[in-house]
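*Asks:* Compute the structure for the input listed below.
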Amino acid sequence: MNKLFFLVLSVMISSLQSVTSQTKINYLEAQIENVPDGTPVYFSILANENEKIPLDSSQVKNGNFKIDLPAVNHQVFSLLSIAGVRGDVSFINENKSLTAKIYPDSIYSSVVQGSDANELLTDYKAYMKERNAELIGMSQKYSTEELEDPDIQEEFESQQMAMARAMVAHSKELIKTHPNSLPSLFIFADLIDLPAITFSEMFQLYGKFSTKLKETPMGKKLGEKYGKSTGISIGDVAFNFNAKTPEGEALSLQEVMNKGGKYTLIEFWASWCSYCREEMPNVVEVYKKYNEKGLNILSVSLDKEKSEWVDAIKKFGMNWDHVSILNGWDDPAVRLYQVSSIPTNYLLDEDGKVIEIKLKGADLEKKMQELLGDQ
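*Replies:* Predicted coordinates:
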């Protein structure tokens, strides 16, 4: 799971007092392998990305331990930490007693059972573990030298995209069938950085969540981006902005649109972004095919080093307009458009209205074929 998964989890802790002050009526009973008697076990909830709030502790005895769970009025993301073991076991506290099987040598493979939410979380983690193993195996099929071959690189990237599409389809189905379960929000958050899903799909998927889930702290956090028109959304008129070109001249979005193209693609990227490097050949090919038919592109780089920015432009043959303030994520355009991951793009019509967001790979080609293919 990506780091955003854990970052977003932090907003779940809305009231520690309400969680800890009620009578403890449930418990988690676990079996654990290859851990000495007396090993401490800690039960916590996550307050932010780096801070766990401990609520209780226990000790391993004869390969088992038991933790009391506080009564809660909503599903709460919780953690078990075992002294001397790297990583945590994640689970959902939802006023039910639970059982667990913990594997210290493969902590992510641990299983917590006893409620629907934990079954969903366990199944999802198992699925992601299998997909990650497949991705590793996929990358190991090729040597560094082979991946320098454009044909092999294209084949590899096609396999990666097929895998990403399968992961998106699986996650979307889980969310649609579990619209009121806290893990569905985690699954949704994991989709954000995948190149195989568009903003409009994320917007529609967020709409599948129950009102109860949307009103949780985490649901509200995600809703700021995907549930309503904050920043820029499909149907909005794009915000104008300006920055410096590689030649040091000021260039605005409006000036690029005034060049007479029928559509303008704003592409947020950076030379250091691996997903951007994978995606950029697709953008280059689309530009070559549709530029003369009416497609303009304005790339906004999140680089900090000018030489790396300029070298990447030349390397990929990105023969369109570029701007950057060379200050990474601390960029007015990034804040204006509320960009949270890259590559991210916004497709505008000739009136500056956003008609699609986060088009990548085959989706970008398909959209431009639909708009300009017959011209």
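*Asks:* CA atoms for contacts and neighbours, from now on please.
*Replies:* Noted.
*Asks:* and the next element down the chain from the helix of greatest length in the chain?
*Replies:* Ranked by number of residues, the top helix in the chain under DSSP state H is helix 150-177. Next along the chain after helix 150-177, taking DSSP states H and E as the criterion, comes helix 182-191.
*Asks:* Residues contacting the helix or strand following that following helix, please?
*Replies:* Scanning forward in sequence from helix 182-191 by DSSP H and E, the next helix or strand is helix 199-206. Residues outside helix 199-206 that contact it (C-alpha atoms under 8 Å, 6 or more residues apart in numbering): Lys172, Ile175, Lys176, Phe188, Ile192, Gly223, Tyr226, Gly227, Ile234, Glu356, Ile357, Lys358.
*Asks:* Now the second one, please; I'll put the structures next to each other:
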Amino acid sequence: MVANLIINEFFAQLVIVISMGFIHFLLKKSYISVLFFLLAIIQGCVYRVDRVTVEGQLIGNVQSYLYFSSFEDERLVLFDSVKTTSKGYFQLTLNVENCRFVTIGLDKAKSPIILLIQPGDYIRIQANDSSLSDYRVFGSSGSALVRSLTSSMKKTKQQIDSLRRVYNANLESIEVDSIRHELDSTFRLIIVNHRNYLYDFVKDNPFSPASILALFQSYDSLNPVFDYAKDRKLFRLVDSTLLSVYSSNSMVNAYHSRIQQLDSLYERSVKRDLMYKVGEVLPNVGYPLITGENLFINGIWFRYILVDFQGSWCERCKRNSSYLKEVYKEYAPKGLVVLQVTLGVTPDSLRASVLRDSLMWYNACVPDMYNSRLLDTLRVSSIPSNYIADRWGTIKATNLSGAKLRLKLSELLP
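*Replies:* Have a look, this model is predicted:
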């Protein structure tokens, strides 16, 4: 419809131009002025392919502000806003050089509408409720794919929430065990169905950036739909196909960088698949202390050593370190040495933390945890992790914390 209007307008203005140009020719005999005038009119009436128009009607949101954001460096950045009319209509024109994700929301923090726009798209949106959660999108195949993804996840979460409500309502029932068993079976079926839907979606749309959203869908912050270790081929398929089409697209390149990082983590997890077991000997490697020296455990005296691995961002690690302070005060006089290795920090930042928290044990750091020979050698793939070894390096325990750590030390150092 829009194209027909443009064509009709073009020919109407062209007739006027030709007529005026012919008259000008008769009067001035100037071909050049007619040509320039004709080109100016043509340029004005042809829709530019690097523009995207987003328009629509939001029922229940009259004279409300809509906030438009896009993803930049894995962050959502606000770039424009528009106010709806008294009937809920809005329109915004964007200059777009390449495909990208754009979100629309009624406030700056929540963006229920996600669009995948391409240069030249003329997108129409109709939202049927004030929260924008129920909307339809036309004129953008990529946005329609994204809409189907979000709808499927919304439906899946609603089904899971329904199961949770049923379980909570029957906690006091004498049949709670059988009800829980039935709910668990239904839950597994819901999860499998949604995963199969996403798997088929990605296989059917490997050249669409919408598949990036499908691959990184998550039920919550701790439970992604796909596991990179198990679904690596699917992630890499989308990476290779998107790069073949959108090699200069920042969004696709960001995804490619993420895949490289996940590949690095995967390869290291394979290398570090199993920590050393009790009875094996801990390798005598150099630990990079914050003092600039390398510490070899066969170069210091101790009865037992606790080598503890933590991350500065890890809340559980922080709790363990707080508890470790009490343990250290109790068992250091009996011959316990603690060597704590912090991942993902620089020596300067770790030195500041050590001074602030008055950490009296040995402190080492590994700034690049993805490319660390130390972690490879010691087979450390997750945090928090630890080894307890005797003076000959023989491992006595692994991955103990809290009361279990104190109990083991009480056996070793009575």
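*Asks:* re earlier: which of the contacts of helix 199-206 of structure 1 are buried? Put it as a ChimeraX command.
*Replies:* Only the buried entries of the contacts of helix 199-206 of structure 1 go into this ChimeraX selection, using 16 or more other C-alpha atoms under 10 Å:
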select :172,175,188,192,223,226,227,234,356,357,358
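*Asks:* between the contacts of helix 199-206 of structure 1, which is closest to Ser143 of structure 1?
*Replies:* Closest approach to Ser143 of structure 1 among the contacts of helix 199-206 of structure 1 (C-alpha to C-alpha): Ile192, at 29.7 Å.
*Asks:* if I look at that closest one, how far off is Arg335 of structure 1?
*Replies:* Using C-alpha to C-alpha, to the nearest Å, we find Ile192 of structure 1 at a distance of 17 Å from Arg335 of structure 1.
*Asks:* buried ones in the longest helix of structure 1?
*Replies:* Here helix 150-177 of structure 1 shows 156-157, 160-161, 163-165, 167-168, 171-172, 174-175 as buried, counting by 16+ other C-alpha under 10 Å.
*Asks:* mean shift between it and structure 2?
*Replies:* Overlaying structure 2 shows helix 150-177 of structure 1 at a mean distance of 2.5 Å from the equivalent residues (mean C-alpha distance after the TM-score superposition for structure 1).
*Asks:* Quick check: which helices or strands does that helix pack against?
*Replies:* Where contact means 3 or more C-alpha pairs under 8 Å, 6 or more residues apart in numbering; DSSP states H and E, helix 150-177 of structure 1 is packed against helix 116-140, helix 182-191, helix 199-206.
*Asks:* try it again with 10 Å
*Replies:* Packing contacts for helix 150-177 of structure 1, counted by 3 or more C-alpha pairs under 10 Å, 6 or more residues apart in numbering; DSSP states H and E, involve helix 116-140, helix 182-191, helix 199-206, helix 274-290, helix 361-372.
*Asks:* quick one: the strands in the stretch 1-150 of structure 2?
*Replies:* 51-58, 65-72, 75-83, 89-95, 100-105, 113-117, 122-127, 135-138 (DSSP state E, counting those that start in this stretch).
*Asks:* Determine which stretch of these is the most buried.
*Replies:* strand 113-117 (a mean of 22; mean count of other C-alpha atoms under 10 Å).
*Asks:* What residues in structure 1 pair up with that one?
*Replies:* Strand 113-117 of structure 2 lines up with residues 89-93 of structure 1 when matched by TM-score structural alignment.
*Asks:* To what extent does the matching stretch diverge from structure 2 after superposition?
*Replies:* Per the superposition on structure 2, stretch 89-93 of structure 1 and its aligned residues are separated by 1.6 Å on average (mean C-alpha distance after the TM-score superposition for structure 1).
*Asks:* returning to what we had before: for Ser211 of structure 2, find the nearest of the strands of the stretch 1-150 of structure 2.
*Replies:* Across these, Ser211 of structure 2 has its closest neighbour in strand 113-117 (11.0 Å, C-alpha to C-alpha).
*Asks:* Report the angle between that closest one and strand 100-105.
*Replies:* Strand 113-117 of structure 2 runs at 160 degrees relative to strand 100-105, counting by axes from the mean of the first three to the mean of the last three C-alpha atoms, to 10 degrees.
*Asks:* And strand 113-117 of structure 2, what does it pack against?
*Replies:* strand 51-58, strand 65-72, strand 100-105, strand 122-127, strand 135-138, helix 141-169.
*Asks:* again, only using 8 Å
*Replies:* Counting by 3+ C-alpha pairs under 8 Å, 6+ apart, strand 113-117 of structure 2 packs on strand 100-105, helix 141-169.
*Asks:* which residues in the stretch 301-414 of structure 2 form strands?
*Replies:* Using DSSP E, counting those that start in this stretch, strands in the stretch 301-414 of structure 2 cover 304-311, 336-343, 362-366, 385-390, 395-398.
*Asks:* ok so, going back, looking at the helices and strands packed on helix 150-177 of structure 1, which one is packed in the most?
*Replies:* Highest mean neighbour count among these (mean count of other C-alpha under 10 Å): helix 182-191, with a mean of 23.
*Asks:* Need the residues that contact that one.
*Replies:* 1-2, 4-5, 8-9, 75, 117, 120-121, 124, 168, 171-172, 174-175, 178, 197, 206, 213, 218-219, 222.
*Asks:* Please tell me how far that helix is from the chain's geometric centre.
*Replies:* On the basis of C-alpha atoms, centre = their mean, to the nearest Å, helix 182-191 of structure 1 sits 9 Å off its chain's mean C-alpha point.
*Asks:* Indicate which one of the strands of the stretch 1-150 of structure 2 is closest to Lys155 of structure 2.
*Replies:* That would be strand 135-138 among the strands of the stretch 1-150 of structure 2, by C-alpha to C-alpha, at 14.3 Å.
*Asks:* what range in structure 1 matches the closest one?
*Replies:* Residue span in structure 1 matched to strand 135-138 of structure 2, by TM-score structural alignment: 110-113.
*Asks:* Any chance of the helices and strands packed on helix 150-177 of structure 1 in CSV with distance to Arg86 of structure 1 as columns?
*Replies:* Formatted as CSV, these follow (distance: least, C-alpha to C-alpha, whole Å):
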stretch, distance to Arg86 of structure 1
helix 116-140, 17
helix 182-191, 22
helix 199-206, 33
helix 274-290, 27
helix 361-372, 37
